[in-house]
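# Below is the structure, and that's it, no one-letter string:
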């Protein structure tokens, strides 16, 4: 079923259940957020990539208004609710300063995924190499969305992940990415270790020819 949403295009990808803090300063988006605060209605953040709206985005709900400035700017906290696909786009929406359009909701089932063990293992390996402390809750549904911003994906790849319908597909996508990244990070660690040895005395056996 299609619904009409106010749209706030941004050069980023937001996932369901992700919390996002925003500083609102443009007049058109001050209008949009003010209306959401008054009515409790949601708005959409479609991904704006390479100066285009490729079509997918995330429906957002305003959780809190942290600060309203004297000039009308706002600091807000939002959360992603569900993914949508744009059906029509109007800029501006009728009678508004901001854009809007009909969107079709794309529901994400709370799957655990068949490749969970492999994904968690590779994530653990990456964080260990980077010396990053990160708790991986393997019981979290849609784990792929929860870790996507933390493994070095490009915005284009983050968008590709958003468009994949099933958790199995998303986990395999992330595993392929990690398979490319892990050897690079491992080599960086070995290089750092070699650099640390520079300037130190080394006990070397003389070569015999």
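Cool, got the structure. The shown structure was predicted, so the numbers you read here are calculated from the model rather than taken from an experiment.

# from here on, contacts and neighbour counts on C-alpha atoms
Fine.

# hang on, residue 6 packs against residue 103?
No. Using CA atoms under 8 Å as the test, residue 6 is too far from residue 103 to be in contact (10.0 Å).

# to the chain's geometric centre, what's the distance from the helix or strand hosting residue 193?
According to DSSP states H and E, residue 193 maps onto helix 167-197. Chain-centre distance of helix 167-197: 19 Å, with CA atoms, centre = their mean, to the nearest Å.

# buried residues in that helix?
For helix 167-197, a neighbour-count test (16 or more other CA atoms under 10 Å) marks 167-175, 178, 182 as buried.

# same question, stretch 98-117
98-106, 112-113, 116.

# Check stretch 57-66 too.
Buried positions in stretch 57-66, judged by neighbour count with 16+ other CA under 10 Å: 57-62, 65.

# before we move on, the earlier item: tell me which other helices or strands the helix holding residue 193 touches.
Applying 3 or more CA pairs under 8 Å, 6 or more residues apart in numbering; DSSP states H and E, one finds that helix 167-197 contacts helix 116-130, helix 143-147.

# Can you add distance to residue 2 and give those back as a markdown table?
Listed next are these as a markdown table, based on distance: least, CA to CA, whole Å:
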| stretch | distance to residue 2 |
| --- | --- |
| helix 116-130 | 33 |
| helix 143-147 | 24 |
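
# alright, now check it against this:
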């Protein structure tokens, strides 16, 4: 099943169930928000968030913002953002709050029909349930994720929050909140199977935790590691 969606290229990856606040100041995206707000009652007010793979975003008509095209290259898999809250600003812009809803794969991008990009998308499958393997992996991911949080958050109270037990919800939360690269997050978003996503996250979390432990073992202040060496 396919659909046509407004598309918002961003330098981040959105996952289902995660909150994404945005400050809308460009006129083309102001037009997008006005379009969504003006939809009939009950119509889905959502647009596609797609991470930029390379280049920079260009105004529609001045480039070819498609996967593999010129101007900007978009990743093929994105997630819809459902509009939940809109605050209109005095300058005509908007502050909006959205929530990730469903994943999709881009089939075709149009940069001429509207002031903002639109895309023909194919909806990606979401698991209707989980198996015993996913449940076991979820428990392991929770344990490793807490250890990882303990390395990046010195205050124990910062890691006391309750993590979701649902394997799919957990996999999206970990992917969105761990300090991963856009490329790593994009790979996780593109995985259809919850079990496979949790396995990938275990590998990534163990990798990141090992790197953090190695950095902490270096006998110099972390502040010095974050600064370029002095030429003097």
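Yep, that arrived. The shown structure was predicted, so the numbers you read here are calculated from the model rather than taken from an experiment.

# Could you quantify their similarity as a TM-score?
Scored against TM-score structural alignment, normalised by the length of the first structure, the superposed chains reach a TM-score of 0.84; 191 aligned residues with a CA RMSD of 1.9 Å.

# Tell me, how many residues neighbour the corresponding residue of the second structure for residue 155 of the first structure?
Under the alignment (TM-score structural alignment), residue 155 of the first structure maps onto residue 182 of the second structure. Other residues near residue 182 of the second structure number 16, with proximity taken as other CA atoms under 10 Å.

# quick one: contacts for residue 182 of the second structure?
Residue 182 of the second structure is in contact with 11-13, 51, counting by CA atoms under 8 Å, 6 or more residues apart in numbering.

# Can you select the buried ones among those for me in ChimeraX?
Buried residues among the contacts of residue 182 of the second structure (16+ other CA under 10 Å), as a ChimeraX selection:
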select :12,13,51
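
# Which parts of the second structure are helices?
Assignment of helices within the second structure using DSSP state H yields the ranges 27-37, 132-152, 167-177, 182-190, 194-217, 222-225.

# from the middle of its chain, how far away would the third one be?
If you compare the mean C-alpha spot of helix 167-177 of the second structure with that of the full chain, they lie 11 Å apart, counting by CA atoms, centre = their mean.

# in that helix, what's buried?
167-176.

# returning to that earlier point: how about the buried residues of stretch 57-66 of the first structure in TSV, adding distance to residue 35 of the first structure?
Shown next, in TSV, are these (distance: CA to CA, whole Å):
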residue	distance to residue 35 of the first structure
57	20
58	18
59	15
60	13
61	12
62	11
65	13
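
# Contacts only, for the counterpart of residue 107 of the second structure in the first structure.
Aligned counterpart of residue 107 of the second structure in the first structure: residue 87 (TM-score structural alignment). Contacts for residue 87 of the first structure (CA under 8 Å, 6+ apart) come out as 2, 101-104.

# what about the second structure, which of those hold up?
Retained in the second structure by both residues aligned by TM-score structural alignment, their matches' CA atoms under 8 Å are the following of the contacts of residue 87 of the first structure: 101-104.

# which part of the first structure lines up with stretch 205-213 of the second structure?
Mapped onto the first structure using TM-score structural alignment, stretch 205-213 of the second structure spans residues 178-186.
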